[in-house]
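Participant: here you go, sequence then predicted model.
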Amino acid sequence: MIPAVTQQIWCVAALLGTTALAIATSRSRQSTSIVYGATFAISLIALAGAVISLISGTGATELALPIGLPWLGSHFRLDALAAFFLVVVNLGGAAASLYGLGYGSHESAPQRILPFFPAFLAGMNLVVLADDAFTYLLCWEFMSLVSWALVMAHHRDADNARAGYVYLVMASFGTLALLLAFGLLAGAGGSYSFAAIRAARHTPSEAALVLALMLLGAGSKAGLIPLHVWLPLAHPAAPSHVSALMSGVMTKVAIYGFIRVVFDLLGPPSWSAGVVVLILGGATAVMGILYALMEKDLKRLLAYSTIENIGVIFASLGLALAFQANGLGLAAALALTAALFHVLNHSFFKSLLFFGAGAVLTSTGERDMEKLGGLIHRMPLTSFVFLVGCVAISALPPFNGFVSEWLMFQAVLQSPDLPQWLLKIMVPAVGALLALAAALAAACFVKAFGITFLGRARSRAAEAAAEVDRYSLAAMFSLAVLCFLAGILPGLVIDALSPVAQAVIGHRMPLQAEDPWLSIVPIAESRSSYNGLLVFAFITAAASLAVYFIHRFASRAIRRGPAWGCGFSDPTPAAQYSGVSFVQPIRRVFGTLVFQAREHVDMPAPGELRPARLRVDMHDLVWERLYTPVTELVWFFADRLNQLQFLTIRRYLSLVFATLVTLLLALAIWS
């Protein structure tokens, strides 16, 4: 029987072969169907293998290939943690491929996307399977470069070119941080294999430095604030099914890297590491959703929402580190399971929402929500599945987003068992931040769905919208069904995640399948429990009774009247609520501090016929106060160093001589 890791490597080889096929058939009209059909089939095969490996618990399988560094080769390993993230990668890849079968037919330049799409999937699979530092970094950089090529697919757009540049700079910075982290882990002996790193001992100072570097390297790819600046630029620039992969899957590959190093390779954690990760996660969650609320571009809103969900995941990982450091194995397993469950959930509903945004963009040509509206009448199926995604990401029962966030708050409630007073204070405080982020997320997606799909059309493009193709709808409905099933049957997902928690933490949550009525009991029945199936049954019964009583006892007379116009009737759609007006109360509460928001009102004097105007100025303080000074400093030194190319031959020789003397002195002092 072929080992599981070998099967996955063959799937990766098939994806790379599909890249060659895409290049060979680039001039064919059938290339879109061929490439996306092939990636769909390969992703399903890889997904089936990963699911079997995760559920069966057969243990880790390894593979060494004679490529790479001469004395090292390339090592690959499939264990429970890798199997779970392969499920996320290949499920997202299959959904994006199915969506691409329809969406790709609308691409003006498919040859710029088709060769890189299967290569992107192959790169993410290889990162998860890598079992030595060299292979991991090589595959990480391959994944980054291929995704950059996809971001630059429409490079003639100036905004897209800027997004690609920022993404490339941040990706290079992240890779440098990871390179330094693995250099510290390898130590003076230079043992790059994960098995050797896992067996080595690391001092507290080395562990702290590796944690900081992993937060920089993996955190920049995942979207931790303040390393998030590339994400709201690159995700909207890419094609929508690629945006779904970057947001719903690639950020999870970065989280995998963080878990692999910090939980697995680095050894027993310290509780202070949990504090750092916990605070960063809480701040990222609140800041990300505040950024999203201020957006009117639908895809940028979804990109900023990804930052919020990444913050939720890192906060749960910080809790797991704190509990593990204090020997609270069951609580650590609960926090880690909540993080992994949210990883899976976010890949479901964020991919669904990006697919919905792509459907809107295909049908209307617009991403600006202020130019949409009324699409529920013209795109009813897309509206329905987008609503499912909005409810799921807002953490409302009975969908899946509620379960993972509920598990996370159950972990927060275990904080009184922690011995450190700093953790006793910080965990509830971060829990309050996460609760605020959850409430703001609900408001954000009320705005996203309401402004985009409800009301009246605000533009001719919205009036002329039509439903999208069956492949796109099939991909969206598949993810909507998964959001629903994971919400009403969460115990099955938790049990599937138990081997991961056992492998990483050494503990697992109690078996949930044995609980009656498919309830989930994270700690004990005396603490708390939840039953998604009963909640769904109650919601269905209550809604059915309400419909029955309305139809049975209400008047049968049909009455029609004008839509409510906020106190006055106006035939123009401009009189509707806009996205800016919807978030005005939130902007006035938080925007003054977070964005330095200022409102400028130009009110005409009595008798003047010109219209009144309201202008809102907001600032991205992270960009203006962190990245802008760094950029200016780089340009300053670049201008100074530019003078070196105009030196005379004598000055060049003097510079070489001075450099040689300096190096010899440094070598003498070092020795």
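Facilitator: Nice, I can see it.
Participant: rest of the way, CA atoms for contacts and neighbours
Facilitator: Fine.
Participant: what's in contact with the longest strand seen in the chain?
Facilitator: Ranked by number of residues, the top strand in the chain under DSSP state E is strand 61-69. By C-alpha atoms under 8 Å, 6 or more residues apart in numbering, the surrounding residues in contact with strand 61-69 are 3-6, 73-79, 134-135.
Participant: buried sites along it?
Facilitator: 62-63 (16 or more other C-alpha atoms under 10 Å).
Participant: now the helices for the stretch 301-450 of the chain?
Facilitator: Counting by DSSP state H, counting those that start in this stretch, the stretch 301-450 of the chain has helices at residues 329-364, 375-378, 380-393, 400-412, 421-453.
Participant: tell me the most buried of those?
Facilitator: helix 329-364 (a mean of 27; mean count of other C-alpha atoms under 10 Å).
Participant: with distance to Arg162 as extra columns, can I get the helices of the stretch 301-450 of the chain in TSV?
Facilitator: As requested, the helices of the stretch 301-450 of the chain are exported to TSV (distance: least, C-alpha to C-alpha, whole Å):
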stretch	distance to Arg162
helix 329-364	21
helix 375-378	31
helix 380-393	29
helix 400-412	33
helix 421-453	26
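Participant: use this one as the comparison:
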Amino acid sequence: MNSTVALLLCGPAALLATAVLAAAVSRHSFATRLVYGAAFVISAVLVVIVAGHLAGNSGEASATLPLGLPWTGARFRLDGLSAFFLLVVNLGGAIASLYGLGYGRHESAPHRVMPFYPAFLAGMNLVVLANDAFSFLLSWEFMSLASWALVMAHHRDEANRRAGYIYLVMASFGTMALLLAFGLLAGPAGTYAFDAMRTAHPGPLAAGAVLVLMLLGAGSKAGLVPLHAWLPLAHPAAPSHVSALMSGIMTKVAIYGFIRVVFDLLGEPAWWSGIAVLLIGGMTAVLGILHALMEKDLKRLLAYSTIENIGVIFTSLGLALAFKANAMPSAAALAFTAALFHVLNHSFFKSLLFFGAGAVLTSTGERDMEKLGGLIHRLPVTSFVFLVGCVSISALPPFNGFASEWLVFQAILRSPELPQWGLKVIVPAVGGMLALAAALAAACFVKAFGITFLGRARSAAVERAHEVDRWSLAAMAVLAAFCLLAGILPGFVIDALSPVTISLIGDRMPVQMAEPWLSIVPIAESRSSYNGLLVFVFVTVSASFAAFFIHRFASHALRRGIAWGCGFADAVPAAQYTAVSFAQPIRRVFGGFAFRARETVDMPVPGSLEPARLKVDMHDVAWEIFYQPITGAIDFATERLNHLQFLTIRRYLTLVFLYLVILLLVLALWP
């Protein structure tokens, strides 16, 4: 057994032991420090081990344990891809555990959270390390069940119970799709080991079926449209540090599963596979951010914006498939690197934003932005780091979201080199969809920050708010620093990703650290380049000079006047923009086809003292088209089948006899 893999397997074992210990001591006052402290230390150690493996470009290592299926064992493997995603999982787990040291003290049901929290981290680690279908699916189900238990932590809330039920159903559907995909990859020989699947080379029909099944299985866990219905329900229902893990980390484990099968086990892709992934990714990005714009619940808004970022990642993966299928390794390496870079970036800023939402919830008890406002005066540190997260996710330089999305657009600009006309038309169209999604994301997070932190307090709870604990602030500050560092020094990240890209694409982006002034040049300096460090210096110097000039040379005379209130002279909180009113223009443009939105105005007759009312009716189109008919059919079938519980013994025996006859007929007629 390889020593590095053995050390990495000790991590999930230690996390599972922590989960058992948490079940025993979760009702004691010291349990929060013990459980989250242990999870932090274990995750941090795993980060160091994996980072050392990536930095040393140590190649592949594997191990087999005498567990799992007979004569097969449980196989585990560490290569460039798994090392990168282990880094994402454990870095996110370590920072979430640091946040949990403070946030956990405010948890109303710690005994329902702490035993499953380290188990959830262990499950994600095991999924990434698994090297056979049985170990992968077992770890996948374990991860899903542990996260479901965390979603159900506050089970007395009806909305949380519904979220847990839908999540469990979607998780089961996804696992079934993955099981069928691995069955096709195993073929007639039934070899469950990934090493054997790599050499199987399924035919075009089987390969297409595997791609569709992976989009269903991994896409349902990641949140691809129209399989996203569970995500905006489950992520807000969980405690905030768990929401950060589910949104920022667990969705990346699903992306890992997709990459492992489609880019590694499936062999050379067909050019049309890129079209399928591109279209789904672009549609997911636009619809996800449109839904986020319509939300007034802060955590649901963040959950929907995760769907948008998942769409960006899958769009880039679709580009990589298209370029790889057409023997364009340099372009494929650019698109694939952009996808991995955005995976890392999204884990940073989405975790930061969920931590900020958790701080707001802890301080005010509110998630509804209509009841917030003015928090910048009461939560100054939280408001600053939340602003960093908003700027990052809006893809504004010099933060990390811009760097990775800029690489995605650089890959899109290589599309004229593709030979198929279908790709030449579809790729620019999807690029336009991503540009629209980026603009809407900026508007969305202007709304999220402005309505939540600016203006006047809209409720008494906000007026009593105070800054959260130091552990939570430290975790958010670390993520804010990562967002800045990855944005101003992207060349370090790109070069660190090169072993992963080489192993799956066969090529890499040019060495970025050789470029002067730490610029990044994805193709050639004559075509495009970007320097996040110079942008950061320019912004800092310009802002500092402007502030100095204003304070030094502006008039010192003090003038007082009424602040402009957007046309409202009455300075009351109700006269401010709300989350709903902010999104109204965009809702009127896109609401007809995206949400089937309808506005109904109830205007009283002249002279009446009744207030005028505006009612907005919106629908989740994907839910109504795909899920409501299925749930209706299931309800109808269960009502009819319920009569089977009340049959007599003679009728039961008759049913068994008929069932046996049908089975015998099937066997007799089977060719």
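Facilitator: Thanks, I have it. These numbers were taken from a predicted model, which means no experiment stands behind them.
Participant: picking up where we left off before, and the furthest pair within the contacts of strand 61-69 of the first structure?
Facilitator: Maximum pairwise distance among the contacts of strand 61-69 of the first structure (C-alpha to C-alpha): 22.9 Å, between Pro3 and Phe134.
Participant: between the two, which has more neighbouring residues?
Facilitator: Taking other C-alpha atoms under 10 Å, Pro3 of the first structure and Phe134 do not tie; Phe134 has more neighbours (20 against 12).
Participant: doesn't Phe194 make contact with that one?
Facilitator: No. In this structure Phe134 of the first structure lies outside contact range of Phe194 using C-alpha atoms under 8 Å: 10.0 Å.
Participant: quick check: neighbours shared by those two?
Facilitator: Joint contacts of Phe134 of the first structure and Phe194 (C-alpha under 8 Å, 6+ apart) do not exist.
Participant: thinking again about what came up before, among the contacts of strand 61-69 of the first structure, who's most crowded?
Facilitator: Leu78 (26 neighbours).
Participant: that one reaches Leu126, doesn't it?
Facilitator: No. Applying C-alpha under 8 Å, one finds Leu78 of the first structure not in contact with Leu126, separated by 10.7 Å.
Participant: show me where the first structure has strands.
Facilitator: Using DSSP E, strands in the first structure cover 61-69, 73-78, 598-602, 613-617.
Participant: buried sites along stretch 468-475 of the second structure?
Facilitator: Those would be 468, 471-473, 475, for stretch 468-475 of the second structure by 16+ other C-alpha under 10 Å.
Participant: what's near enough to touch Ala333 of the first structure?
Facilitator: Counting by C-alpha under 8 Å, 6+ apart, Ala333 of the first structure has contacts 320, 501-502, 505, 507-509.
Participant: export those as JSON lines, with columns for neighbour count and distance to Trp421 of the first structure.
Facilitator: Shown next, in JSON lines, are these (neighbours: other C-alpha atoms under 10 Å; distance: C-alpha to C-alpha, whole Å):
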{"residue": "Ala320", "neighbour count": "31", "distance to Trp421 of the first structure": "17"}
{"residue": "Ala501", "neighbour count": "25", "distance to Trp421 of the first structure": "26"}
{"residue": "Gln502", "neighbour count": "16", "distance to Trp421 of the first structure": "28"}
{"residue": "Ile505", "neighbour count": "21", "distance to Trp421 of the first structure": "23"}
{"residue": "His507", "neighbour count": "20", "distance to Trp421 of the first structure": "25"}
{"residue": "Arg508", "neighbour count": "24", "distance to Trp421 of the first structure": "26"}
{"residue": "Met509", "neighbour count": "24", "distance to Trp421 of the first structure": "26"}
